[in-house]
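Asks: Fold the following.
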Amino acid sequence: MLFEETIAKIGELDKEAQARARRRQDALIKPMGSLGMLEDVAIKIAGITGETMPWLEKKAVITMAGDHGIAREGVSAASQEVTPQMVRGFLNGGAAINVLTRHAGARVVCVDMGMAKVVDDPRLVVRRIGPGTNNIAEGPAMTREQARAAVEAGIEIATEEIRGGTQLLATGDMGIGNTTPSTAILAAFTGFPVPLLTGKGTGLNPEGVQRKAQLIEKALAVNTPDPRDGLDVLAKVGGFEIGGLAGVILGAAASRVPVVIDGFISGAAAMIARSLAPRAVDYMIASHLSEEPGHRIMLTWLGVEPMLHMRMRLGEGTGAALAFTIIDAALKIVREMATFEEAGVSDEGLH
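Replies: Below you'll find the model as predicted:
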């Protein structure tokens, strides 16, 4: 019963640790609140970890790959052949996510959650639920049992990473066509009009975007996902990698480890996680605002604020890896900056 046990373990943030962290911030040689989100992030991490001055040295991006039956409908400018090709690029260290994780002093853990083609490489974590999902314009993406299995695989991977000493996790994705199920998930939970939420993904032209929106509307009409049931939404219009990433978020929250959410696909996974366990949001740190038009609505629904506005829309975990460097800076401020008392500086007028 890993699914239920994990959700049951997700508790409230440590409010005493947050109060101590706030007092520490207010004692540093600066006007109160003047470092904005750097202060907020450090206080949130204190609440997650229970430590006033935490240091999260060991970091990893869990990049999960999966294919989608809806891709056969032409919802992406790229072909499905690109999914395994990019996974090989991740494993060989040449993709954007590899560059940015190296820059942040982090690792990439690449997982096959259900690509159409098998990649035979010992460096790849294999947790295949199936060879890609079914076409959501014709019926459910997967069975409810497969949805549950995908979430539990993500929980297990997060738990293994944390047992190995990882202190900060992030979500990343790879899967041609996966902005389509992500948009369907967003529409299912929010009820917003699909055309308002639908973007160009890897580079569709306006006609392609319109057709993509029509297919998403068809998928929602055919499947009628229940927004009160996260597993139902995942099973009917989701993806194997989206379910796996939702599991990573739940596993991190259950272990009181912060998890950085990447862009639009990771955001869809976060919506599934929040639906399954509302407290999981407390353990999420939103990395950036994607260029996908529905992402701002997604983050508002989640109740999280993105740290970065960089016009990024690549996925892979790139925004989250970049956010690692901001989180490092926020925690260094708490640990290394002097207090008014230590520096012999008057705090008159600053509090």
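
Asks: Only C-alpha atoms from now on, for both contacts and neighbour counts.
Replies: OK.

Asks: Number of residues surrounding D120?
Replies: Summarising burial for D120: neighbours were counted as other C-alpha atoms under 10 Å, giving 9.

Asks: quick one: it is in a helix?
Replies: No. Inclusion of D120 in a helix is not indicated when DSSP: H, G, I helix; E, B strand; the rest coil is applied; the result is coil.

Asks: That one and A149, how far apart?
Replies: Separation of D120 from A149 (C-alpha to C-alpha, to the nearest Å) stands at 22 Å.

Asks: this one as well, want them side by side:
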Amino acid sequence: MDQTRIAPPSPAVHAQALERLAGLATPAGALGRVGEVGAWLAAAQGEVPPRPLTDVRLVVLAGDHGVAAHGVSAYPSAVTEAMVRTIVAGRAGVSALAAAHGVDVTVLDVAVDADLSDLPAAVTARKLRRGSGAIHLEDALTRDEAERSLALGAELAGELVDDGAQLLMTGDLGIGNTTVAAALVAATLGLPADEVTGRGTGIDDDGWARKRDVVAAALVRAEGRTSDPVEVLTALGSADLATATGFLVEASRRGVPVLLDGLMSVACAVVAQAMAPGAAAWWLAGHRSTEPAQEHALKSLGLEPLLDLGMRLGEGSGAVAALPVLRSGIAVLRDVALLSEILPG
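Replies: Model (predicted):
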């Protein structure tokens, strides 16, 4: 992929938005991050005040991971297939949140290790493979598969932008994916397994130790290959996470903001930023997850989450839950009076 540095949202428009924010009929700084987010969105949209967010899209990318067979999760990989079907039926956790907040949800089978051909073609037509390799034993993907995954993500983002999406989100679905995401963060940022391994779906101490050992072995196996983001995805990623990475790069390149979710989307963001310097200027962090790797990734990206609610569901749920903060930021810049309008003379 082209590694040309990506320009940020308009500094000039951002300055205009901050000037309007400072002139509102509110005490200085009283709106806190709500006002800051509104100004950021104005810069991303290129106008003050920013337009209301009426077209928000979430793409949930589903795929299985070979590490799931090695005791790193509290649940079997069969749950991935079941949850794809649940999202299609509109009954998943993220489905309820999206319905409440007006978000359009699409789920794609990128690499689920199951036959989902009975589902609509829109869900299955872009499948790249069944599952991804167990990263402590073998590469997750071939180099060609990693590149095709990145291209798929770029294609998906481009289609949504062309269709009028104003704000994008990615969601994840796949047992074992926190192990893979932790390895991506560790390899990209040069961190040890102990510092990035979390409890994922709720594993006990023995499960955590197994998971840490898998991440550590994967990092050893990938030594010497971590300076190339595509090689990192080949060795330690998965088809679904590589697709999310390509999605994030293309959204930034097209100048459309992205609201990130938890560990998986932020791990992909770290790789995307390495692949396309400057891309992170187009992202906001929706929420702080309970996974330690996310904290390291957020720090490296210079992002502070909008919410800290102890969530660890995935599926894009934290990003969707944070959407009202963005809409609030827009509302205050659009609808609050200026102090100059209400004071006499």
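
Asks: Fetch the TM-score of the aligned pair.
Replies: Comparison of the two superposed chains (TM-score structural alignment, normalised by the length of structure 2) gives a TM-score of 0.95, and 342 aligned residues with a C-alpha RMSD of 1.5 Å.

Asks: How about V271 of structure 2, nearest residue that isn't a chain neighbour?
Replies: Spatially, and ignoring its direct neighbours in sequence, V271 of structure 2 is nearest to P229 (6.0 Å; C-alpha to C-alpha, 6 or more residues apart in numbering).

Asks: Pull the contacting residues for that neighbour.
Replies: The contact partners of P229 of structure 2, taken as C-alpha atoms under 8 Å, 6 or more residues apart in numbering, are T188, V271, A272, A274, M275.

Asks: The second one belongs to a helix?
Replies: So that's V271 of structure 2. Yes. Remark: V271 of structure 2 belongs to a helix, assigned using three-state DSSP.

Asks: Is there a neighbour count for it? I'd like the number.
Replies: Other residues near V271 of structure 2 come to 28 when the count uses other C-alpha under 10 Å.

Asks: That one contacts T188, correct?
Replies: Yes. At 6.8 Å, V271 of structure 2 and T188 qualify as touching, with contact defined as C-alpha atoms under 8 Å.

Asks: overlap between the contacts of P229 of structure 2 and structure 1?
Replies: With the contact criterion set to both residues aligned by TM-score structural alignment, their matches' C-alpha atoms under 8 Å, the contacts of P229 of structure 2 that also touch in structure 1 are V271, A272, A274, M275.

Asks: With distance to R20 of structure 2 added, can I get those residues in JSON lines?
Replies: Putting those into JSON lines (distance: C-alpha to C-alpha, whole Å) gives the following:
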{"residue": "V271", "distance to R20 of structure 2": "35"}
{"residue": "A272", "distance to R20 of structure 2": "33"}
{"residue": "A274", "distance to R20 of structure 2": "34"}
{"residue": "M275", "distance to R20 of structure 2": "35"}
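
Asks: From these, pick the one nearest A193 of structure 2.
Replies: Among the kept ones among the contacts of P229 of structure 2, V271 lies closest to A193 of structure 2 (C-alpha to C-alpha), at 17.2 Å.

Asks: Tell me where structure 1 has strands.
Replies: 59-66, 106-114, 125-126, 168-174, 259-261, 284-286 (DSSP state E).

Asks: now, which of the kept ones among the contacts of P229 of structure 2 sits nearest E19 of structure 2?
Replies: Taking C-alpha to C-alpha as the measure, E19 of structure 2 lies nearest A272 of the kept ones among the contacts of P229 of structure 2, at 31.9 Å.

Asks: Now do that closest one: how many residues are near it, please.
Replies: Counted by other C-alpha under 10 Å, the residues lying close to A272 of structure 2 total 27.

Asks: So it is in contact with A251, correct?
Replies: No. No contact is recorded between A272 of structure 2 and A251 when judged using C-alpha under 8 Å, the distance being 10.8 Å.

Asks: mind checking what D55 of structure 2 lines up with in structure 1?
Replies: Across the two structures, D55 of structure 2 finds its equivalent in K58 of structure 1, going by TM-score structural alignment.

Asks: And its match, how far from V257 of structure 1?
Replies: Separation of K58 of structure 1 from V257 of structure 1 (C-alpha to C-alpha) stands at 11 Å.
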